[in-house]
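Colleague: predicted coordinates and the sequence they were generated for:
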Amino acid sequence: MPLDAPPDSRQVWLPAELAGLTGLPGGLRYAHWDGRSPFPADPGAVEFYVPPFVKDLDVISRPLTRMKRLKAVQALSSGTDGLGTWLRRLPGRVVLCNARGVHARSTAELALALILASLRRIPEFTRAQDRGAWQPAVSRSLYGSSVLVVGYGEIGSALDDLLTPFGCAVTRVARTGRDSPRGPVHPVARLPRLVAGADIVVLTTALTPGTRHLFDAELLARARDGALLVNVARGAVVDTAALLTEVANGRLTAALDVTDPEPLPAGHPLRGTPGVLITPHVGALTSAMWPRLEDLVRRQLNRFASGEELDNVVAY
């Protein structure tokens, strides 16, 4: 790593987890920050910022108002909701990039795990194990189920691949309709009709003003009795109060890697509702994550140093 760059070199801040990253371009000066320690250098000189890998926007944004020379921010997450709001406060134009595609396979893997765990009643059997009880029960099968994937991007496509051996009838939905190698992708305008025919609804869409509370009381009411809702997108895509009503009366079940609010408070009623499985936003957190993030950051910094356009640019 070219740590011996001249003092007047263009400043780059990287997260502490990437302190050992190799293959970075010369002509740049690198510093590392963990989000907790004092700033490692003057934020006013930073041109390229890779925030710490945390979900707390207050931590990520803390140095932003002092980054007067900032040109690019490379987020380590696929979702960048909220970060663009901060960048709009800065003078000049800052390019915001996400980690689109990096976490797709891991998140799809978790979506499949949540589906199988919910259908096969794994949480119920685990609680019985903890009590020392032996309680066999008939479970639902994923084989031949109808699955509606809402947000057919890289995560949705990766999940589609994983569902293939199960012979599922997959229906795909995105903001606009199109063709895909696996079949048609329907526009979101058809969602009220399509949701009624699904045994399992999986949310993989980005959080935008148009998808906030997309699954509100009206849309959830259209879901068929006994349907499973899986959310690996963002918690606010679902109206939490409306979902709680549906799961509390037993009409729907849910498997949630994301919630609104997040983290879900300890006493929140969703935590104790039968038929609800919750994981703490861990879709991306696998052993494959950091090598992929390293490849992304290395590639982006080489493009930045060469004056090339960056990949994964997000409009905000």
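Modeller: Cool, got the structure.
Colleague: for the rest of this, base every contact and every neighbour count on C-alpha atoms.
Modeller: Will do.
Colleague: how about the strand or helix carrying Ala255: buried residues?
Modeller: Assigned by DSSP states H and E, Ala255 falls within strand 253-256. Across strand 253-256, burial judged by 16 or more other CA atoms under 10 Å covers Thr253, Ala254, Ala255, Leu256.
Colleague: which non-adjacent residue is nearest Gly235?
Modeller: Here the nearest residue to Gly235 in space, its sequence neighbours aside, is Thr259; by CA to CA, 6 or more residues apart in numbering that works out to 3.9 Å.
Colleague: what about the one you found, how many residues nearby?
Modeller: Counted by other CA atoms under 10 Å, the residues lying close to Thr259 total 23.
Colleague: how far away is it from Thr279?
Modeller: Plainly put, Thr259 is 9 Å away from Thr279 if you go by CA to CA, to the nearest Å.
Colleague: got another, please set it beside the one above:
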Amino acid sequence: MSPDVLPRLFDAATRERLAEVADVEPGPAAADFAEPRAAAALAAAEVLVTCWGCPPLDDAALAAAPRLRAVVHAAGSVRHHVTRAVWRRGIAVSSAAWANALPVAEYTVAAVLFAGKRVLQVREEYRRRRGPYDWYADHPGAGNYRRTVGVVGASLIGRRVLELLRPYDLTTLVYDPYADDGELRALGAAPAGLDDLCAAADVVTVHAPELPSTRHLISRARLASMRDGATLVNTARGSLVDQEALTEELVAGRLHAVVDVTEPEFPPAGSPLYDLPNVLLTPHIAGSLAGELPRLGRAAADEVARYAAGRPFAHPVRQETLDRSA
């Protein structure tokens, strides 16, 4: 992993936990398998604990790791470093994606509820007027009671969002082509086709994986089908939304948006997304921030402890599901 991640990921208690169940290689994190100290550690390693910045575990890296039996990823997606060579070797893989899903879902639910109350727009107008403000006249339909929220993707995050929204008086729709209707209803939401969901929802929130098939999943046509005044929330990946089309809708003032991810990752300085009053733009902060990283470290330590005890991982990654997961 990147060396700067290590001290933020593993606090003293988690380091002690790891030391109780494994012989832990001391020293800084390794971000280059060819570096002499890393190469020596790799040759002896049975388990690798990885995080952001891990280089690919390709054939060359695995040839230098003859004892490697498991990879425990203290973050979400393993796509960037777990290659086909890992699966060919029969190496077990675990991910803390479930733990990283928690803050993303919390951010999303906050965005959904703020969208219903029109918080951003009321804040802007109140700031401009600096005095008595009849917000009801501007937003007579504001509020969350019986609003419709469409969740795109019954992923780990999508499922957590549905769980957190359950106590509210909302109607929830969910689209996921890989889950059957019974499974989706068990999540407390009504299954819907993506076109129908976009057209019916007051808030559309995106939680699908980034795949070639999901590029611009929220297309120009689907954005155009959304209700006037509806809100799009994207905490997944920028490529899932046609950003040019979304920007046009936002500049026109027809839609609202909460955008935590964009394509490119940082919009150019002249992008209207920075200044529009109907846009909340954040720089990919929905996932685990500094104070939340120790949760990922503890999740990884728990999996190492399970491995040391001869038990299967609680959160395994399966090769057969990688073609439809983040």
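Modeller: Ah, there it is. All values derive from a computational prediction rather than experimental measurement.
Colleague: quick one: TM-score?
Modeller: The TM-score (TM-score structural alignment, normalised by the length of the first structure) is 0.77; 295 aligned residues with a CA RMSD of 3.5 Å.
Colleague: for the residue nearest to Gly235 of the first structure, give its distance to Leu83 of the first structure.
Modeller: Remark: distance between Thr259 of the first structure and Leu83 of the first structure (CA to CA) = 19 Å.
Colleague: name the element the nearest residue to Arg318 of the second structure once chain neighbours are set aside belongs to?
Modeller: Once its chain neighbours are removed from consideration, Arg318 of the second structure has its nearest residue in Val93; the separation is 7.7 Å (CA to CA, 6+ apart). Element membership for Val93 of the second structure (DSSP H and E) is strand 92-95.
Colleague: what packs against the helix or strand that comes right after that strand?
Modeller: Sequence order places helix 97-117 as the next helix or strand after strand 92-95 of the second structure, per DSSP H and E. Counting contacts by 3 or more CA pairs under 8 Å, 6 or more residues apart in numbering; DSSP states H and E, helix 97-117 of the second structure packs against helix 156-165, strand 203-206, strand 231-234, helix 293-308.
Colleague: ok, now with 6 Å
Modeller: Packing contacts for helix 97-117 of the second structure, counted by 3 or more CA pairs under 6 Å, 6 or more residues apart in numbering; DSSP states H and E, involve helix 156-165.
Colleague: buried set for the helix it packs on?
Modeller: Using 16+ other CA under 10 Å as the test for burial, helix 156-165 of the second structure gives Leu156, Ile157, Gly158, Arg159, Arg160, Val161, Leu162, Leu165.
Colleague: and of those residues, the nearest to Gly143 of the second structure?
Modeller: Within the set of the buried residues of helix 156-165 of the second structure, Leu165 lies nearest Gly143 of the second structure; the separation is 14.7 Å, counting by CA to CA.
Colleague: separation between Thr214 of the second structure and Arg79 of the second structure?
Modeller: The gap separating Thr214 of the second structure from Arg79 of the second structure is 16 Å, by CA to CA.
Colleague: whoops, Cys54 of the second structure was the one
Modeller: From Cys54 of the second structure over to Arg79 of the second structure the distance is 11 Å, taken as CA to CA.
Colleague: ditto for Val161 of the second structure
Modeller: Val161 of the second structure is 23 Å from Arg79 of the second structure, by CA to CA.
Colleague: same deal with Ala43 of the second structure?
Modeller: Using CA to CA, which is the criterion applied here, Ala43 of the second structure is 23 Å from Arg79 of the second structure.
Colleague: more neighbours: which of those two?
Modeller: Comparing Ala43 of the second structure with Arg79 by neighbour count (other CA under 10 Å), the higher total belongs to Ala43, at 16 against 12.
Colleague: wasn't the more buried one part of a strand?
Modeller: No. Residue assignment for Ala43 of the second structure, taken from DSSP: H, G, I helix; E, B strand; the rest coil, gives helix, which places it outside any strand.
Colleague: now for it: which residues touch it?
Modeller: For Ala43 of the second structure, the contact set (CA atoms under 6 Å, 6 or more residues apart in numbering) comprises Ala64, Ala65.
Colleague: all helices of the stretch 1-150 of the second structure, in order?
Modeller: Chain-ordered helices for the stretch 1-150 of the second structure, with DSSP state H, counting those that start in this stretch as the definition, fall at 6-9, 12-21, 36-44, 59-63, 84-88, 97-117, 119-129, 135-138.
Colleague: what is the burial count for Arg190 of the first structure?
Modeller: One way to gauge burial is a neighbour count; for Arg190 of the first structure, by other CA under 10 Å, it gives 12.
Colleague: where does it fall, helix, sheet strand or coil?
Modeller: Going by three-state DSSP, the secondary structure assigned to Arg190 of the first structure is helix.
Colleague: sorry, back to before: just the helices of the stretch 1-150 of the second structure: most buried one?
Modeller: helix 97-117 (a mean of 20; mean count of other CA atoms under 10 Å).
Colleague: what distance do you get for the counterpart of Arg17 of the second structure in the first structure to Ser146 of the first structure?
Modeller: Using TM-score structural alignment, the equivalent of Arg17 of the second structure in the first structure is Gly23. When CA to CA is applied, the distance between Gly23 of the first structure and Ser146 of the first structure equals 46 Å.
Colleague: great, nothing more from me.
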